[in-house]
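K.L.:
here are the coordinates; sequence isn't available:
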C-alpha cells in the first residue's frame, strides 16, 4: 500500500508518502505492521565529500543533513504524516484489523512528537507508526 498525501503546508500535488510494511516475528509468530512516513520535498540538504586523491581507501564523508532546514519544514511535514498514520491506525483498530498502536502513543504531541521523529528518521526521512494485530 502506498498513500500519497498533502501536509497542511503543501501547495502542490503531494509532499508525503505513507506505506505499509508487514513482518512476522519468526520466534513468536506475531505479525506487526509499520507505516513509514516519507517527506517527498525536503528542504534540508546534505553533502557528499570525496577526497581529492581519488583513492578508494581515502575518507568519504556523507552528511545526510537531516533537519538542516532552518524553517523546520521537514519536521512539520513529517509530524503531519505521523498524525495521518495515526488516523489510519485508529480506523484499522475500529475495524478490528489491529489490536493496538505501539508507537508513538496518542499523547506524544508537540515537542515530544518532534523528538520521536528525530529518533526515528533514516535515509528516507521516515519516522513511523507501529501497529500490532496481537496474534
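P.N.:
Received it, and whenever you're ready, just let me know what you need. Computed from a predicted structure; not experimentally measured. Numbers count the residues shown, from 1 in each chain.
K.L.:
CA only for contacts and neighbour counts going forward, please
P.N.:
Will do.
K.L.:
Strands of this protein, start to end?
P.N.:
Along the chain, counting by DSSP state E, strands occupy 2-5, 16-19, 21-24, 31-39, 47-49, 61-63, 100-103, 128-132.
K.L.:
Which elements pack onto the first one?
P.N.:
Judged by 3 or more CA pairs under 8 Å, 6 or more residues apart in numbering; DSSP states H and E, the packing partners of strand 2-5 are strand 16-19.
K.L.:
Same question for the third one.
P.N.:
Contacts defined by 3+ CA pairs under 8 Å, 6+ apart place strand 21-24 against strand 31-39.
K.L.:
just the second one next, same as before
P.N.:
Helices and strands in packing contact with strand 16-19 are listed as strand 2-5, strand 31-39, helix 73-94; criterion 3+ CA pairs under 8 Å, 6+ apart.
K.L.:
Likewise for the last one?
P.N.:
Applying 3+ CA pairs under 8 Å, 6+ apart, one finds that strand 128-132 contacts strand 31-39, helix 73-94, strand 100-103.
K.L.:
Give me the buried positions along the shortest one.
P.N.:
Which is strand 100-103. By neighbour count, and taking 16 or more other CA atoms under 10 Å as the criterion, the buried residues in strand 100-103 are 100-101.
K.L.:
got the contact list for it?
P.N.:
Among residues not part of strand 100-103, those counted as contacts by CA atoms under 8 Å, 6 or more residues apart in numbering are 89-90, 93, 128-134.
K.L.:
another one to put next to it:
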C-alpha cells in the first residue's frame, strides 16, 4: 500500500511515483480524489527531495568507512629559520609544549613548541573533500606556547 501524499488513504486507482526496484515505502502516491496536476507536481517534488536527502545521508555515513585514511602534509617553520615538512596521518599537541606528528610509517616525531614559529596542516587525500564540509588548510602560530589557529 502506498499512502496518498495528501490524505494518507490508499492510493490504489490513483497516481503512484517511484523507482520500480525500490520498496513501496520509498514511493509517493495520490488517491483518485487528490489526483490533480498540482498535487502530482508537489508529490514528485517531495519524492525528489526525500530521495536526495536519503542518498546524501547514506553516502556521508558510509563514505569515510570506505575511504582511505586521511593523510596530511604538515609544514613547520622554526623561529631560528628554516622549515621542515612531514607526511602524516595524525598530529597533536597534547601537553601545550610539544607537537607530536605520526608519520605515514607509524613513527612519531616530537617537536618542542618553543622552537616553532608556525605550522600548517594541509589534507592530502581527505575523504570528505567532496562533501559540503570540506577541509581547508589550517595554519597555526605559536602564541605564548599555545598553538593558535590563524583566521
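P.N.:
Nice, I can see it. Everything numeric in this text was worked out from a predicted model, so none of it was measured.
K.L.:
How close are the two chains, by TM-score?
P.N.:
The TM-score (TM-score structural alignment, normalised by the length of the first structure) is 0.28; 55 aligned residues with a CA RMSD of 4.0 Å.
K.L.:
hang on, the earlier thing: so can I have JSON lines of the helices and strands packed on strand 128-132 of the first structure showing distance to residue 114 of the first structure?
P.N.:
Formatted as JSON lines, the entries for these read as follows, by distance: least, CA to CA, whole Å:
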{"stretch": "strand 31-39", "distance to residue 114 of the first structure": "13"}
{"stretch": "helix 73-94", "distance to residue 114 of the first structure": "7"}
{"stretch": "strand 100-103", "distance to residue 114 of the first structure": "13"}
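K.L.:
Single out the most deeply packed of the ones you listed.
P.N.:
When you average the neighbours per residue for each of these (mean count of other CA atoms under 10 Å), strand 31-39 leads with a mean of 22.
K.L.:
still on that earlier bit, any chance of CSV for the helices and strands packed on strand 16-19 of the first structure, columns distance to residue 116 of the first structure?
P.N.:
What follows is those, written out as CSV (distance: least, CA to CA, whole Å):
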stretch, distance to residue 116 of the first structure
strand 2-5, 21
strand 31-39, 13
helix 73-94, 10
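K.L.:
Let me know the secondary structure of residue 65 of the second structure.
P.N.:
Judged by DSSP: H, G, I helix; E, B strand; the rest coil, the three-state class of residue 65 of the second structure is helix.
K.L.:
ok so, going back, greatest separation within the contacts of strand 100-103 of the first structure: which pair is it?
P.N.:
Spanning the widest gap among these are 128 and 134, at 18.6 Å by CA to CA.
K.L.:
Mind checking the strands of the first structure for the one nearest to residue 117 of the first structure?
P.N.:
The closest of these to residue 117 of the first structure is strand 128-132. By CA to CA, the value is 8.0 Å.
K.L.:
Assumed residue 62 of the second structure was part of a helix.
P.N.:
Yes. Assessed with three-state DSSP, residue 62 of the second structure lies in a helix.
K.L.:
what are the ranges of the strands in the second structure?
P.N.:
For the second structure, the strands identified by DSSP E occupy 15-17, 28-30, 72-78, 83-92, 98-103, 108-112, 116-123, 138-143, 146-149, in order along the chain.
K.L.:
so which of those comes closest to residue 53 of the second structure?
P.N.:
Using CA to CA as the measure, strand 28-30 is the one of these that comes nearest residue 53 of the second structure, at 15.2 Å.
K.L.:
one step back: residue 128 and residue 134 of the first structure: who's more crowded?
P.N.:
With other CA atoms under 10 Å as the criterion, residue 128 of the first structure and residue 134 differ in neighbour count, and residue 128 comes out ahead with 25 against 11.
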